[in-house]
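Visitor: Got a sequence here, can you build the structure:
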Amino acid sequence: MSSTTSATNTGAREQVPLAAGPQPVEDWLGATVESQTRGEAILVAKAERRHLNAAGFVHGGVLFAIADCALARAAILPQAGATTWAHISFISPARLGEELVAVARATTEWGANALVDVTVRVGESVVAEFRGQARQLTQ
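Guide: As a prediction, this is how the structure comes out:
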């Protein structure tokens, strides 16, 4: 999670440092951070053979993981956090070689919590809609 302060809903977005640099799960997924600003993040991953299910589509667990990584980068918490719950709706399939783009936006923040919406697309087509809550971990 980013170590910046709470996001605002004003028009201008402030560029923030990446959350602790590359994350191991993002490396495993082949996801890269296209942008990360206060309360927003965009991750991009190309669908690889290892991401596919038996039907030849990108596995739902991979789509969930990409969306969750985007949530983690968009949630602006003062300290490290974790996803406490999440829901995903699979809208359309993604296929081998397609570019998955996960756009995350923190919609509500209170105390040590952030509610984040993520849309995963291939081109103009929505593949999945994801909503989750991140909570700051106490030490």
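
Visitor: C-alpha from now on. contacts and neighbour counts both.
Guide: Noted.

Visitor: In contact with the residue nearest to the spatial centre of the chain, which residues are there?
Guide: Most central residue of the chain, judged by C-alpha distance to the mean C-alpha position with C-alpha atoms, centre = their mean, is Ala70 at 1.4 Å. Each residue near Ala70 by C-alpha atoms under 8 Å, 6 or more residues apart in numbering is listed here: 41-43, 102-104, 118.

Visitor: Proceed likewise with the subsequent sequence, for comparison:
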Amino acid sequence: MTPQALAEACAEAMWADDHASAGLGMRIARVAPGEAELTMTIEQRMVNGHGIAHGGFIFALADSAFAFACNSFNRRAVAQSNTITYLRPARLHDRLTARAVQTQSAGRSGITDVTVLDQEGRVVAVFRGLSRTIEGHLVEVTP
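Guide: Model prediction:
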């Protein structure tokens, strides 16, 4: 199995049980080894009292892209720590794209950077996730 095919199989396996991401209307736009791109449109239920997207929904999108990127190697990985910086507001009906790239990996730890963009290509937020692999695999691979 090629690394690309493995990344796609891992994403498919994860997506089958990811009710949180699907429930928020996220879609997988692209996955590759150590990378993932997810999209989500800001709905009325995601807007806060300031009339802008609640930061928790933006965080959730970035966190999901992070998860698909760091699990793309068929080694189960979970979040160890995450940070996010919001640079501009997202608004009702904005289509956000979270692009995740694993930038470092050593032993069981990894660092994945995620950029969240609006439909105009403007950076809404920057997220950094630290992952830790745990026991198990997402898909069975036969040699």
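
Visitor: Now the TM-score, please.
Guide: Remark: TM-score between the superposed chains equals 0.85 [TM-score structural alignment, normalised by the length of structure 1]; 129 aligned residues with a C-alpha RMSD of 2.0 Å.

Visitor: would the residue nearest to the centre of structure 1 count as being in a helix?
Guide: Yes: looking at Ala70 of structure 1 with DSSP: H, G, I helix; E, B strand; the rest coil, it is inside a helix.

Visitor: Residue in structure 1 paired with Val114 of structure 2?
Guide: With TM-score structural alignment as the criterion, Val114 of structure 2 lines up with Val118 in structure 1.

Visitor: aligned partner of the residue nearest to the centre of structure 1 in structure 2?
Guide: Using TM-score structural alignment, the partner of Ala70 of structure 1 in structure 2 is Ala65.

Visitor: Likewise for Arg105 of structure 1?
Guide: By TM-score structural alignment, Arg105 of structure 1 lines up with Val101 in structure 2.

Visitor: Which neighbouring elements make contact with the helix or strand containing that match?
Guide: Following DSSP states H and E, one finds Val101 of structure 2 within strand 95-106. Contacts defined by 3 or more C-alpha pairs under 8 Å, 6 or more residues apart in numbering; DSSP states H and E place strand 95-106 of structure 2 against strand 35-41, helix 55-70, strand 109-117.

Visitor: Compute the inter-axis angle for the second one and strand 95-106.
Guide: By that I understand helix 55-70 of structure 2. With axes from the mean of the first three to the mean of the last three C-alpha atoms, to 10 degrees applied, the angle from helix 55-70 of structure 2 to strand 95-106 works out at 50 degrees.

Visitor: now the first one
Guide: Per the same axes, to 10 degrees, the angle that strand 35-41 of structure 2 makes with strand 95-106 is 160 degrees.
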